[in-house]
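Asks: One predicted model, sequence on top.
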Amino acid sequence: MKILITGGAGYIGSELVNYFIDDHEVVVLDNLMYDPTSLLRYTNSTNFKFIRGDVRDLKLLGDLMKDSDVIIPLAALVGFPLCDRDPRAAVEINYEVNQWIADNKRPDQKVIYPCTNSGYGTSEDGTVRTEESPLNPVSLYGKTKVDAENAYRNSENCVTFRLATVYGPATRMRTDLLVNNFVLRTLRDRVLVLYECEFMRNYVHIQDVCKAFKFVLDNWEVCNGETFNVGNDSLNMNKLQLAQTIQNHLPLEIIRAEFTSDPDTRDYIVSSQKIYDRGYSCDYDLDDGINQLIKAYSIIESPWYANY
């Protein structure tokens, strides 16, 4: 098949290409706003093609879609700080382009779209969030991603993900993600100051995210038309538990800031049992990711890579 990945030079995309490149033709569309080297390792493959461009160039996007069998729309402004800094671009890239793809794709074209489980917002009653739970995004980022998910859910031949907070090293590194950031700050400062440390999140290793895309494509007949939470259910934990796990690997002083609020108010427990029941499983736990990040940060001299 021919697979079109928009935003394929980013944190997830730069790893995801590796899961398809041996068996399929992969075309990446990216404007290279971050790391221009993240895809260099694929240039020796005859199955790989790169197009530099903006996903908002609808003529270019439409031309690339014409002969694609699978579309994986990763292009996005990711995270609430970046979206708040440029709200117009956030709406255009995160929502409007995806609505256009959903409206203009052929019925036979397959789409796998990654939303975020930050759309669950805050779970005031403490109940576990499943795919049937109401969405209540608390940021522009979450709202634009949920709107895009709805566009694809109203389209044929689409699967949507609600991703947990991703962690782990990648060719295009990010250090603003919570686990990645906590490990880096521990290595640099040996101190973590935790705000509202009881807030719950769930996590998933970046390689397990990539595996989920491949799993769905390989099992399309049992996944088509569905929405799946994609996370590691053993990693529903609060910030203090996360810091304590890092403390098992590195010297760390944990300070609780009792009277300061965190601008990120997400707080929820999420179940990914639905995709597990289809046969998917996670291969990496938090200890694996922490050990990998320690090695990655020993290589990168100035590792402040973020979506800013």
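Replies: In hand now; what should we look at? Numbers count the residues shown, from 1 in each chain.
Asks: okay, CA-based contacts and neighbour counts for the rest of this
Replies: Noted.
Asks: Show me the strands in the stretch 101-250 of the chain, by range?
Replies: Per DSSP state E, counting those that start in this stretch, the stretch 101-250 of the chain carries strands over the ranges 110-116, 128-129, 158-163, 165-167, 191-195, 200-205, 227-230, 232-238.
Asks: These into CSV, with extra columns for mean neighbour count and distance to Asp63?
Replies: Listed next are those as CSV, based on neighbours: other CA atoms under 10 Å; distance: least, CA to CA, whole Å:
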stretch, mean neighbour count, distance to Asp63
strand 110-116, 24, 16
strand 128-129, 14, 39
strand 158-163, 24, 20
strand 165-167, 24, 31
strand 191-195, 18, 47
strand 200-205, 24, 33
strand 227-230, 26, 28
strand 232-238, 19, 37
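Asks: Reformat those strands into JSON lines and put distance to Leu61 next to each item.
Replies: Shown next, in JSON lines, are these (distance: least, CA to CA, whole Å):
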{"stretch": "strand 110-116", "distance to Leu61": "14"}
{"stretch": "strand 128-129", "distance to Leu61": "35"}
{"stretch": "strand 158-163", "distance to Leu61": "18"}
{"stretch": "strand 165-167", "distance to Leu61": "27"}
{"stretch": "strand 191-195", "distance to Leu61": "42"}
{"stretch": "strand 200-205", "distance to Leu61": "30"}
{"stretch": "strand 227-230", "distance to Leu61": "25"}
{"stretch": "strand 232-238", "distance to Leu61": "33"}
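Asks: Nearest approach to Ile3 belongs to which of these?
Replies: strand 110-116 (9.3 Å; CA to CA).
Asks: contacting residues around the closest one?
Replies: Contact partners of strand 110-116, identified using CA atoms under 8 Å, 6 or more residues apart in numbering, comprise 69-74, 142, 145-146, 148-149, 152, 157-164, 213.
Asks: Filter the residues you listed down to just the ones in helices.
Replies: Gly142, Lys145, Val146, Ala148, Glu149, Tyr152, Phe213 (DSSP state H).
Asks: So what's the residue count around the fifth one?
Replies: Right, Glu149. Residues near Glu149, counting by other CA atoms under 10 Å, number 27.
Asks: quick one, what contacts it?
Replies: Neighbours of Glu149 in contact, by CA under 8 Å, 6+ apart: Tyr113, Pro114, Cys115, Thr160.
Asks: also this one, for the comparison:
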Amino acid sequence: MRNVLITGGSGYVGSLLTPQLLNAGYNVTVYDIMYFGDDHLPKDHPNLTVIQGDVRDVAKFSEAVKGIDVVLHLACISNDASFELDEKLSETINYDAFEPLVVAAKQAGVKRFVYASSSSVYGVSDAPDVTEDHPLVPLTLYNKFKGMCEPLLWKHQSPDFVCVTIRPATVCGYGPRQRLDLSVNILTNHAVTNGKILVFGGDQKRPNLHIQDMCDLYELLLKAPDEQIAGQTFNAGYQNMSIMDIAQTVKRVVEEVFPEKGEIALEVQPSNDPRSYHINSDKIARILGFKPKHTIEDAVRDLCTAFRDGKLPDSMTGVNYYNVRKLKALEAA
């Protein structure tokens, strides 16, 4: 299991995961359309292959996947807001292209296929603990397509083609290809840059996962025995905090790290985003022994350090930090 291909390997999580796997001794192929560039990848590493490719180009993907042991499928038009874009873009990348990729990987002799679904497939739930067998109640096309791909994967599960689905929480923290359109990252950016946090709603519960824990989980899935993960779906989300509680954490940490900014104001406005759910991640702890090592507070501190070090210039206006803005600017289709 030394040869790994990451679709979307130049994205937010991929930009941290790729160097991590290289440092761990893996041969890594990044297959990415490069909407956000690849300058943040360690392209001089002898064990890294970078391919600019579209997941809808199955012929190109079929060539790229030859000799690969494991595919980590992270590529997608990411997050609910991305559906402000042409719906067809998201449907073709997130859904239509999925099963042909799985088939191509299996035909090429890939031994393991890891699919990054999303905990947002649960929509709104009053259940105190949303486990993996909770009904999928998608609110947007993004989480609808994420959920619809899961049974397509199971069609191809076999002893020599081990398939596993992860439903991660919202990822947070600093990555080389930074996103600032995710809840913890948004609130931290506003606190540091504007000295004020806008909270939309506040009561909605959102599970979060530190980006380093996300990367550690993907690395674990390269090593886990077949019998532990074959045909399995795992939640991966921790600290099911309300948006208001996250905002209070951000306020406290930013005031501590940047005392010169004084008190950070906190303003509440109505929200049109009702998604609220409390996911339970006991299964992945029980079966794989996976528990997070980082917190939302760690993510905020990491972002504050990046701001302090000048790594996030033009954080309110730079389009590369914001998926929807970037794709609109590219007129992606």
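Replies: Received, thanks. Keep in mind it's a predicted model, so treat the numbers as computed, not measured.
Asks: so what number do they get for TM-score?
Replies: Superposed pair, TM-score by TM-score structural alignment, normalised by the length of the first structure: 0.93. Supporting alignment: 300 aligned residues with a CA RMSD of 1.5 Å.
Asks: on that earlier part again, most neighbours among the ones in helices among the contacts of strand 110-116 of the first structure, which one is it?
Replies: Lys145 (30 neighbours).
Asks: Leaving out sequence neighbours, find the closest residue to the aligned residue in the second structure for that residue.
Replies: Under the alignment (TM-score structural alignment), Lys145 of the first structure pairs with Lys146 in the second structure. Nearest residue to Lys146 of the second structure, sequence neighbours excluded (CA to CA, 6 or more residues apart in numbering): Ser117, at 5.4 Å.
Asks: What of Asp67 of the first structure?
Replies: Asp67 of the first structure sits nearest to Lys2 (CA to CA, 6+ apart), 7.4 Å away.
Asks: Touching, that neighbour and Met65? I think so.
Replies: No. At 9.8 Å, Lys2 of the first structure and Met65 do not qualify as touching, with contact defined as CA atoms under 8 Å.
Asks: on that earlier part again, map the residue nearest to Lys146 of the second structure onto the first structure.
Replies: Match for Ser117 of the second structure (TM-score structural alignment): Cys115.
Asks: Check Asn323 of the second structure too.
Replies: Asn323 of the second structure maps onto Asn307 in the first structure when the alignment is built from TM-score structural alignment.
Asks: where's the aligned residue in the first structure for Ser281 of the second structure relative to Ser281 of the first structure, distance?
Replies: Using TM-score structural alignment, the partner of Ser281 of the second structure in the first structure is Ser272. Using CA to CA, to the nearest Å, Ser272 of the first structure is found at 10 Å from Ser281 of the first structure.
Asks: With Ala212 of the first structure instead?
Replies: With CA to CA as the criterion, Ala212 of the first structure and Ser281 of the first structure are 8 Å apart.
Asks: In terms of neighbours, single out the busier of these two.
Replies: Applying other CA under 10 Å to Ala212 of the first structure and Ser281 shows that Ala212 carries more neighbours, namely 21 against 18.
Asks: isn't that one right up against Tyr280?
Replies: Yes. Ala212 of the first structure is within contact range of Tyr280, at 7.1 Å (criterion: CA under 8 Å).
Asks: which residues in the stretch 151-300 of the second structure form helices?
Replies: When assigned using DSSP state H, counting those that start in this stretch, the helices of the stretch 151-300 of the second structure occupy the ranges 183-194, 211-223, 226-229, 243-257, 282-288, 296-308.
Asks: Could you pull out the buried residues of the last one?
Replies: Buried positions in helix 296-308 of the second structure, judged by neighbour count with 16 or more other CA atoms under 10 Å: Ile296, Glu297, Asp298, Ala299, Val300, Arg301, Asp302, Leu303, Cys304, Ala306, Phe307.
Asks: residue contacts, the equivalent of the fifth one over in the first structure?
Replies: The one in question is Val300 of the second structure. In the first structure, Val300 of the second structure lines up with Ile290, judged by TM-score structural alignment. Taking CA under 8 Å, 6+ apart, we find Ile290 of the first structure in contact with Gly168, Val179, Val183, Ile246, His249.
Asks: Skip the chain neighbours and tell me the closest residue to the second one.
Replies: Sequence neighbours aside, Tyr167 is the residue nearest to Val179 of the first structure in space, at 5.8 Å (criterion: CA to CA, 6+ apart).
Asks: Counterpart of the one you found over in the second structure?
Replies: That one, Tyr167 of the first structure, aligns with Cys172 by TM-score structural alignment.
Asks: Tell me how far its match lies from Val184 of the second structure.
Replies: In terms of CA to CA, Cys172 of the second structure sits 6 Å off from Val184 of the second structure.
Asks: check contacts around the nearest residue to Thr171 of the first structure once chain neighbours are set aside.
Replies: Once flanking residues are discounted, Thr171 of the first structure sits nearest to Ser38: 5.2 Å by CA to CA, 6+ apart. Contact analysis of Ser38 of the first structure by CA under 8 Å, 6+ apart lists Ala9, Gly10, Ser14, Thr171, Arg172.
Asks: count of neighbours near the third one?
Replies: Spelled out, that is Ser14 of the first structure. 24.
Asks: ditto for the last one
Replies: Arg172 of the first structure sits with 20 neighbouring residues when counted by other CA under 10 Å.
Asks: What lines up with Ile33 of the second structure in the first structure?
Replies: Per TM-score structural alignment, Ile33 of the second structure is aligned with Asn31.
Asks: That match and Phe50 touch, don't they?
Replies: No. Using CA under 8 Å, Asn31 of the first structure is not in contact with Phe50, being 10.3 Å away.
Asks: re the thing from before, ok, now how distant is the residue nearest to Lys146 of the second structure from Gly8 of the second structure?
Replies: From Ser117 of the second structure across to Gly8 of the second structure, the span is 13 Å (CA to CA).
Asks: And Leu303 of the second structure, by the same measure?
Replies: For Leu303 of the second structure, the distance to Gly8 of the second structure - CA to CA - is 22 Å.
Asks: The residue nearest to Thr171 of the first structure - that's part of a helix, no?
Replies: No. Using DSSP: H, G, I helix; E, B strand; the rest coil, the secondary structure at Ser38 of the first structure is coil, not a helix.
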